[in-house]
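In: Sharing a model that was predicted from the sequence below.
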Amino acid sequence: MAWHQLSVVTDEHTAPELSDFFSELGAVSVTYSDAEDEPVYEPAIDQTQIWSNTRVTALFELDADPDVVQTLVVNQFIGSPLRLWLTEVIQDQAWERAWMEHFHPMQFAGKLWVCPSGQEVDEPDQVCMTLDPGLAFGTGTHPTTALCLEWLAGHDLHNKVMIDYGCGSGILAVAALLLGADHAHGVDIDPQALTATQYNAEKNRVLDRISYYLPEQFSLAGADIVVANILAKPLIELASTISALVKPGGYLILSGILNEQAQSVADAYRAWGLQVAEPVSQEDWCRLDAWKPA
């Protein structure tokens, strides 16, 4: 099956209305992308990122006429910036499998492997987690996730209870269980993340040792290890909540932090009685390792 793909560059004020109008005209999907080189590392929670120059791309069934769609858009948005129109016919494909061609087994701390289905590693003294791209963020390819996996794989997790705060795909919780943790608790604001966590736990045969919750459903305190791989702003806002989850003598691993944000995040957690080590960096990102005195 083939599709018409129609896209145009506009500003951040027009993009949302243009997206809605494309949908009214029958678009089966509409996406945003950066039309220039304007990296934005930390949008607000629950906010869809729109750049000052945003390419809005709409996908239509093949019986649609892209020339007619473009004319209707131009007439609807007179006076609004609309430039660099692009139209092409694209062939349907298994997008998830196509992405997985670029997703290969990755090793962390010389011990933990994260592998797509069909590429599992079976070697002595190695732990292998099977993980495919899915509903929620987290495959180990991003530095923030990789930094957390390195910590987990480098520590003895046996007889430990772990909380994965902002669990996404559940990759960190599942990894902890495969590495020997007794039980893991996944918490996320996105119900799809909880669905992905359940799926990945079942795929790796650890579903009986994991629980998952929306934040308002979660009340456990006193875990041996708490990992929060989110972003600096919510980490600071949630410092009191997350700190309270760590039992005396327990560890707190914070990630999703740009190098220049490390000091402000560390200060927020020191204010709640935690000891925080120097940042561990990978590319532009860093991890903060903290612990609560016994």
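Out: Arrived safely, thanks for sending.

In: contacts and neighbour counts: CA atoms only from here.
Out: Fine.

In: Name the residues of the biggest helix by length in the chain that are buried.
Out: If you go by DSSP state H, the chain has its longest helix at helix 191-203. Judged by neighbour count (16 or more other Cα atoms under 10 Å), helix 191-203 contains these buried residues: 193, 194, 195, 196, 197, 198, 199, 200, 201.

In: can you tell me which of the residues you listed lies nearest to residue 159?
Out: Nearest to residue 159, judged by Cα to Cα, of those is residue 201 at 18.4 Å.

In: What sits closest to that closest one if chain neighbours are left out?
Out: Of all residues beyond its chain neighbours, the one nearest residue 201 is residue 207 (4.8 Å), with distances taken as Cα to Cα, 6 or more residues apart in numbering.

In: re the thing from before, quick one: buried residues of the next helix or strand after the longest helix of the chain?
Out: Under the assignment DSSP states H and E, the closest C-terminal helix or strand after helix 191-203 is strand 210-213. Buried positions in strand 210-213, judged by neighbour count with 16+ other Cα under 10 Å: 210, 211, 212, 213.

In: swap in stretch 180-192?
Out: 181, 182, 183, 184, 185, 186, 187, 188, 189, 190.

In: got it, and stretch 62-69?
Out: The neighbour-count check on stretch 62-69 (16+ other Cα under 10 Å) flags 66, 69 as buried.

In: what's the answer for stretch 11-26, then?
Out: 11, 14, 15, 18, 19, 21, 22, 23.

In: list the contacts for the fifth one?
Out: To tie it back to what came earlier, the one meant is residue 19. Residue 19 is in contact with 30, 31, 56, 58, counting by Cα atoms under 8 Å, 6 or more residues apart in numbering.

In: that older thread, make JSON lines from the buried residues of stretch 11-26 and add distance to residue 129 and secondary structure to it.
Out: Below are those laid out as JSON lines (distance: Cα to Cα, whole Å; DSSP: H, G, I helix; E, B strand; the rest coil):
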{"residue": "11", "distance to residue 129": "42", "secondary structure": "strand"}
{"residue": "14", "distance to residue 129": "43", "secondary structure": "coil"}
{"residue": "15", "distance to residue 129": "40", "secondary structure": "helix"}
{"residue": "18", "distance to residue 129": "42", "secondary structure": "helix"}
{"residue": "19", "distance to residue 129": "38", "secondary structure": "helix"}
{"residue": "21", "distance to residue 129": "43", "secondary structure": "helix"}
{"residue": "22", "distance to residue 129": "41", "secondary structure": "helix"}
{"residue": "23", "distance to residue 129": "39", "secondary structure": "helix"}
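
In: ok, and here's another one to check against it:
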Amino acid sequence: MPFLELSLRCRESEQPRYERALDDVGALAVTMLDADADTSNEHAILEPGVGETPLWDSITLTALFPHDADALLLLAALEAFDPELDWTQAGFRSVEDQDWERAWMDQYVPLRFGERVWIVPWNCDVPTEAQTPEAAVVRLDPGLAFGSGTHPTTALCLRWFDALAADGRLQGQTILDFGCGSGILALAALKLGAAKAVGVDNDPQALIATHDNAERNGVGDALTVHLPQDEPPAATYPIVVANILASALDALADLLAARVAPGGHIALSGILDGQQDALLQRYAAWFDDLYVSIDGDWVRIDGVRRAT
């Protein structure tokens, strides 16, 4: 059965209002895409922060309606629901029914980060280059909910773990993934040789996704997940990664610093280029050897916790 599809580009800050309006007038499904991303590369999807939805500058919203819906009546209803929203750029087309989830997944291909880390969608075969004992292969389904694909913020962290493993600093360690989302970083660390991983997120659905992904990747016994209030308050870790937002990294600096054991390593990501100076100054209170890595418009800061 065909559907009537509405598509509209909007700012990220407006997305919840547009989505509520579409739901109110009877959309059968609403999806979100990064309007500026090339979905064939690793920058297509953002790994969100703690309990955050994807934070892209511009979003393409796509909504499906029954094929016999009247486009003009839909627009009138949408304008009535929230008169301040601009629907003048909305486009309509008729689309044939298909397996939407499979069509979405088929856009993605295996990606390599550093020397050893591979993120391979479940619908893809593991590449020949990744079929070696040294390869750290994480299998995930592409999706929007928790960033199963990778944005530069996540790519920066995956490369950091790859470098730690190459230096032998990850082997047998316990890592904290603060703002774990899909668990992609924790899973990569375990595949690279970490003994245990702890995932923390304030969204219960993220914890479910992380746990399920760990089970499917055969490392469920090595990973535990917690809401922030349930994590042991005095716990420290030799390796901590926080791929969230710059504002959250600033607000949580004391907490994150307290989670890193003396001599331990931290990586902070989710930082736009230009935001790093304030965070460098903030984290210099606890960390030495602070180093900045840049991928496009995004930044990772890593450092070593000094003894107190």
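Out: Looks like it came in fine. Since we're looking at a predicted model, the values are computed, not measured.

In: compared with structure 2, how much does the strand of greatest length in structure 1 deviate?
Out: What stands out as the longest strand in structure 1, according to DSSP state E, is strand 246-258. Following the fit onto structure 2, the mean deviation recorded for strand 246-258 of structure 1 is 0.8 Å by mean Cα distance after the TM-score superposition for structure 1.

In: and residue 231 of structure 1, how many residues sit next to it?
Out: 22 (other Cα atoms under 10 Å).

In: ok, which stretches of the stretch 151-294 of structure 1 are helices?
Out: 171-178, 191-203, 232-237, 239-244, 262-270 (DSSP state H, counting those that start in this stretch).

In: Onto which residues of structure 2 does the longest one map?
Out: The counterpart of helix 191-203 of structure 1 in structure 2, using TM-score structural alignment, spans residues 204-216.

In: again with stretch 234-246 of structure 1
Out: With TM-score structural alignment as the criterion, stretch 234-246 of structure 1 aligns to 248-260.

In: roughly how far is the matching stretch from the heart of the chain?
Out: Distance of stretch 248-260 of structure 2 from the chain centroid (Cα atoms, centre = their mean, to the nearest Å) equals 19 Å.

In: Same check on stretch 73-90 of structure 1?
Out: The answer for stretch 73-90 of structure 1 is 31 Å, by Cα atoms, centre = their mean.

In: quick one: contacts of that stretch?
Out: 2-11, 14, 18, 21, 66.

In: Of all the residues in stretch 229-240 of structure 1, which ones are buried?
Out: 229, 230, 231, 232, 233, 235, 236, 239.

In: out of the buried residues of stretch 11-26 of structure 1, what pair is the most spread apart?
Out: 11 and 23 (18.2 Å).

In: if we can go back for a sec, could you dump the buried residues of strand 210-213 of structure 1 into JSON lines with distance to residue 247 of structure 1 added?
Out: What follows is those, written out as JSON lines (distance: Cα to Cα, whole Å):
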{"residue": "210", "distance to residue 247 of structure 1": "19"}
{"residue": "211", "distance to residue 247 of structure 1": "18"}
{"residue": "212", "distance to residue 247 of structure 1": "19"}
{"residue": "213", "distance to residue 247 of structure 1": "20"}
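
In: In structure 1, what sits opposite residue 70 of structure 2 in the alignment?
Out: In structure 1, residue 70 of structure 2 lands on residue 65 (TM-score structural alignment).

In: Does the residue nearest to residue 201 of structure 1 touch residue 197 like I think?
Out: No. The pair residue 207 of structure 1 and residue 197 fails to qualify as a contact (Cα atoms under 8 Å) at a distance of 9.2 Å.

In: Show me what residue 271 of structure 2 aligns to in structure 1.
Out: So residue 271 of structure 2 corresponds to residue 257, using TM-score structural alignment.

In: picking up where we left off before, in helices, which of the contacts of stretch 73-90 of structure 1 appear?
Out: Judged by DSSP H, the subset of the contacts of stretch 73-90 of structure 1 located in helices is 18, 21, 66.

In: gap between the first one and residue 47 of structure 1?
Out: The reference is to residue 18 of structure 1. Applying Cα to Cα, to the nearest Å, the value for residue 18 of structure 1 to residue 47 of structure 1 is 17 Å.

In: can you check residue 286 of structure 1 too?
Out: Distance from residue 286 of structure 1 to residue 47 of structure 1, by Cα to Cα: 23 Å.

In: Ok, residue 140 of structure 1 next?
Out: For residue 140 of structure 1 relative to residue 47 of structure 1 (Cα to Cα), the value is 23 Å.

In: who's more crowded, those two?
Out: Neighbour tally, residue 140 of structure 1 and residue 47, criterion other Cα under 10 Å: the higher count belongs to residue 140, 23 against 8.

In: Which residue is the nearest non-sequential neighbour of that one?
Out: Closest residue to residue 140 of structure 1 apart from its sequence neighbours, by Cα to Cα, 6+ apart: residue 146 at 5.1 Å.

In: Could you find the counterpart of the one you found in structure 2?
Out: Checking TM-score structural alignment: residue 146 of structure 1 goes with residue 155.

In: ok so that match is a helix residue?
Out: Yes. Under DSSP: H, G, I helix; E, B strand; the rest coil, residue 155 of structure 2 falls within a helix.

In: My read is that it contacts residue 113, right?
Out: Yes. The pair residue 155 of structure 2 and residue 113 passes the contact test of Cα under 8 Å, sitting 6.7 Å apart.

In: When these two are compared, which one has more neighbours?
Out: For residue 155 of structure 2 versus residue 113, neighbours defined as other Cα under 10 Å are more numerous around residue 155 (24 against 19).

In: separation between the more buried one and residue 184 of structure 2?
Out: 10 Å.

In: Now do residue 60 of structure 2: how many residues are near it, please.
Out: There are 19 residues near residue 60 of structure 2, going by other Cα under 10 Å.

In: check contacts around it.
Out: Neighbouring residues of residue 60 of structure 2 by Cα under 8 Å, 6+ apart: 7, 8, 9, 10, 32, 33, 34, 35.
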